[in-house]
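Novice: Predicted model and sequence below, questions to follow.
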Amino acid sequence: MRNGILRLVTGTALAVALSVTSASAQKKYDTGASDAEIKVGQTVPFSGPASAYATIGKAQAAYIKMINDQGGVNGRKINLIQYDDAYSPPKAVEQVRKLVESDEVLLTFQIIGTPSNAAVQKYLNGKKVPQLFAATGASKFTDPKNFPWTLGFNPNYFSEGRIYGQYILKEYPNAKIGVLYQNDDLGKDYLNGIKAGLGDKAAKMIVAEASYEVSDPTIDSQILKIKDAGADLFFSASTPKQAAQAIKKIAELGWKPVHILDINATSVGAVMKPAGLEASKGVISVSYGKDPLDPTWKDDPGMKRYFDMMAKYYPDGDKDSSFNGYGYSTAQLLVHVLKQCGDDLTRENVLKQATNLKNVELDLALPGIKGNTTPDDYRVNKQLQMMKFNGERWELFGPILEDAGPTG
């Protein structure tokens, strides 16, 4: 009897020990993760020349507060640590080093802008810290071969440019194309992308190229050069200030080319209104997200969830702002990746989950647009839909377009 009890106690103790060992084995943590929390670091231009983007960081913080109030991710609260980088690369380097070395975050998330991301890319890759969903579409941020720890969120500029080239071939096969482009990674990616989309017809169809520096006070001379070259289709690979100047100058000249504008410069408030709503009528671009201003989505469940979040967690924010919709979407994707990690919260597994997205449908993504990544293709957004400005707002048209080619 005594031996039987002893065997029972020993067996039970062994089972408990194995159970504890098994549970411990299933939980894996790197710096920045524990049973209680997941530390995520971010720099945002809360001040400086790009402070208009500050609301993105505020919307992301609001979304994460909502998730934490709902119990967090797999029982863990997300500790989002945000610092101001003033849209200054040296400041971004200083703050990201602080996040990694002092705050000891598990990963960085949605650092905003090409300059700031470029400034910290080598450092984060050297430290093997995930640089998740960088807020830029420059090709260097979807380059798994050279920077395996970096993923951009925005549509790749080269891919977007290639979609425009393919669209032009189909709809305007005899066009004489003039290209205005910003003289940096953004503009050059677009220029090379549209050429790739036009293929062997690029050299004949593009009749003028004109670049500008961000510091240039106007782009009038570039517009005149393109018009004088005989262009009847104008592609503006620009950012808001110059995009608005181009629309305004074209209207003043009485020139009426087909006007294609890149996705970065489609803000109604920052581009179309300053340029003139009537002058902006007919401009063509692309989108991948639902516009809060578009009445099409007023009864959409995803849009309703977004509006509910804004009302409760960011009531001072502009619910109609596409920037806040963007903040909501990127935070939603971060939470998706962390959920997929389960109890394996190592940096390696964060990267694995982020680079193996399968048909992720975000609340504010256009119907039919899904996020997919692979270890060889880091582009989250490869699908876009054409849209045209009607003088008040953007209207979508045509099918969902996908660019599955190389990223440039």
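Specialist: Ah, there it is.
Novice: contacts and neighbour counts: CA atoms only from here.
Specialist: Will do.
Novice: Please list the outside residues in contact with stretch 61-77.
Specialist: Stretch 61-77 has contacts (C-alpha atoms under 8 Å, 6 or more residues apart in numbering) with 34-38, 78, 80, 309-310, 313-314, 328, 331-332, 335, 338-339, 342-343.
Novice: let's see it at 6 Å
Specialist: By C-alpha atoms under 6 Å, 6 or more residues apart in numbering, the list of residues contacting stretch 61-77 from outside reads 36-37, 313-314, 339.
Novice: cool, stretch 203-210 as well?
Specialist: 176-180, 222, 226.
Novice: Run through the helices of the stretch 151-300 of the chain in chain order.
Specialist: 157-171, 185-198, 202-205, 220-228, 240-253, 273-275, 277-280 (DSSP state H, counting those that start in this stretch).
Novice: and the comparison structure, right after this:
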Amino acid sequence: MKVDKIGRLAAGALAVALATASCASDRSGTDGLSAGGGSGGSGSSTGAKTFGTLPSPCGPGDAKGKTDQGVTDGAVTIGYGDDRGFTSAPGLSKEMGDAVGAMIDWCNGQGGINGRKIKGNQYDAAYMQAAKVVQESCKQDFMLVGQGFAMDEAAEQYRVGCKLPTVAGFTVGPNAAMGPMKYEAVPYPVDMLNIGGLRIAEKLFPDFKDRTDLLLSTSPAVSTGTSKVAGAMKEIGIKPLDCGVRLNDKGESSYMPFAEKIKKCGAGYLWSSDSPDPGQFSLLESIERAGAHPKYVFEATWYSTLVSKWNTSGAGDGLHVGMIFQPFENAGEVPAVKQYMDLVNAKKGKVALLGMQAASSFLLWAQSAQKCGSDLTRQCVVNELSKVHEWTGGGLHAPTDPGGNKPASCSLMVKLNKTEYQQVYPKDTGEFECGGDFVVKTDPKTWGAELNGDRISTKFLTGDVIKPQSS
């Protein structure tokens, strides 16, 4: 089965967004705040005092004033959305809009932000319309929050031009990822890479350095991600076997020749930055039929119900996935994960990793907005966001540095057995493994953007963008 080319481009772009497969600590994280009272695991959309370990930023208050675009005495209007209307991949990133919608209801049920109720304008960029929807947002929204547009690079000049800050769910384009007035709960900067998956694989498999190869692709987006991983491997002493397997982005008539190459090459481990699709599944099935038995160490896109439902035959057994997010299987031990799932399920939305990522970005925005009180301005929120240097979304993921646009330095690893994922490293469920060597600098040739001394993209930068101000 061949996959539509444009749909594969979208999947490749999202593979970049999800490639944050790293790391964390021996604790769930508190976002720099005490846990406070209330049940972090409550699935109720009203009355919650916490979200996981994070004290709720939502509640009643007496905030007043039309302080900025999208702000009135009684409401603050934000934009959010995804690419769900993309005809070649229906429902693309739908989980992101579903998550933010559920979080808005959760927050408004407690009184909003200092008493101002949140109004959400939901946008569908449908993959090709990102520039259009950002221009719409420029006219009416206070900020963009928790959105995920695969073609955000095409919209970045408009966002910067109208001085619209964002706490994005994810960014894909290099200039969007490094843009001014941009924060993310889970940053994926072009100049740094979390290699937690590689570091954990080294600990799990003593011969990983000597018997690993990279699965290559004709997809430009996937190739960019793979090049970064290859550079990181070189830096830590891993030399890929170079078995010569490069899969056509449009699909192959037969995957057996590639499986035979892998067998002949003697690869004990395979790394892929690609996303799961019927072609990838056919490759793994062919490898099994060829009598080869490598272990797969793939990126976070492979933590998916699409994969677990496919693996009834066991061809994907031995699949290991590095992640910086808590897997849904850990919901019993991680209250924030259960709370996210309960809130989205109550709205009959789609539960998925990118949804948790969007929920975390909403919480990051809400906490910063809450601290501004009545004086809710874009400048104030940007100031507050820039101060946040440890963030876990209440325990949804490993600690990141949104204020510094730096990735997590931790990871965990799950393994697929038939249709079930299970955390295998660290052994303690709900914990992360961290290390100073879990993040590496990337080759500037792979950046795709020119950065200034503050690590901000210069492509669309103007002199009047909103910059953090020290108090």
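Specialist: Yes, it's here. All values reported here derive from a predicted model rather than from experimental measurement.
Novice: coming back round to it: with respect to Thr21 of the first structure, which of the helices of the stretch 151-300 of the first structure lies nearest?
Specialist: helix 157-171 (48.1 Å; C-alpha to C-alpha).
Novice: what helices or strands is the closest one leaning on?
Specialist: Judged by 3 or more C-alpha pairs under 6 Å, 6 or more residues apart in numbering; DSSP states H and E, helix 157-171 of the first structure is in contact with helix 185-198.
Novice: for the stretch 251-400 of the first structure, what spans make up the strands?
Specialist: Assigned by DSSP state E, counting those that start in this stretch, the stretch 251-400 of the first structure shows strands spanning 258-261, 284-287, 344-345, 383-389, 394-402.
Novice: Now distance to Asp363 of the first structure and mean neighbour count too, for those, in a markdown table please.
Specialist: Converted to a markdown table, the strands of the stretch 251-400 of the first structure look like this (distance: least, C-alpha to C-alpha, whole Å; neighbours: other C-alpha atoms under 10 Å):
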| stretch | distance to Asp363 of the first structure | mean neighbour count |
| --- | --- | --- |
| strand 258-261 | 25 | 20 |
| strand 284-287 | 15 | 24 |
| strand 344-345 | 25 | 20 |
| strand 383-389 | 16 | 21 |
| strand 394-402 | 17 | 15 |
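Novice: Quick one: the ones you listed as CSV, columns for distance to Lys91 of the first structure too.
Specialist: Conversion of the strands of the stretch 251-400 of the first structure to CSV gives the following (distance: least, C-alpha to C-alpha, whole Å):
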stretch, distance to Lys91 of the first structure
strand 258-261, 31
strand 284-287, 31
strand 344-345, 29
strand 383-389, 33
strand 394-402, 36
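Novice: Among the ones you listed, which comes closest to Ala25 of the first structure?
Specialist: strand 344-345 (9.6 Å).
Novice: Can you tell me the number of residues neighbouring Pro115 of the first structure?
Specialist: Per other C-alpha atoms under 10 Å, the neighbour tally for Pro115 of the first structure reads 16.
Novice: tell me the secondary structure for it?
Specialist: What DSSP: H, G, I helix; E, B strand; the rest coil gives for Pro115 of the first structure is helix.
Novice: Next, count neighbours for the counterpart of Asp242 of the second structure in the first structure.
Specialist: Aligned counterpart of Asp242 of the second structure in the first structure: Val207 (TM-score structural alignment). When neighbours are counted by other C-alpha under 10 Å, Val207 of the first structure registers 20.
Novice: what do you get for the one 3 residues further on?
Specialist: One way to gauge burial is a neighbour count; for Ala210 of the first structure, by other C-alpha under 10 Å, it gives 18.
Novice: cool, and Ser116 of the first structure?
Specialist: 26.
Novice: gap between it and Lys201 of the first structure?
Specialist: According to C-alpha to C-alpha, to the nearest Å, Ser116 of the first structure and Lys201 of the first structure sit 36 Å apart.
Novice: Same check on Tyr167 of the first structure?
Specialist: Per C-alpha to C-alpha, Tyr167 of the first structure is found 13 Å from Lys201 of the first structure.
Novice: who has more neighbours, these two?
Specialist: Tyr167 (17 against 14).
Novice: returning to that earlier point: Throw the helices of the stretch 151-300 of the first structure into JSON lines and include distance to Lys298 of the first structure, thanks.
Specialist: Formatted as JSON lines, the helices of the stretch 151-300 of the first structure follow (distance: least, C-alpha to C-alpha, whole Å):
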{"stretch": "helix 157-171", "distance to Lys298 of the first structure": "28"}
{"stretch": "helix 185-198", "distance to Lys298 of the first structure": "33"}
{"stretch": "helix 202-205", "distance to Lys298 of the first structure": "41"}
{"stretch": "helix 220-228", "distance to Lys298 of the first structure": "39"}
{"stretch": "helix 240-253", "distance to Lys298 of the first structure": "27"}
{"stretch": "helix 273-275", "distance to Lys298 of the first structure": "23"}
{"stretch": "helix 277-280", "distance to Lys298 of the first structure": "23"}
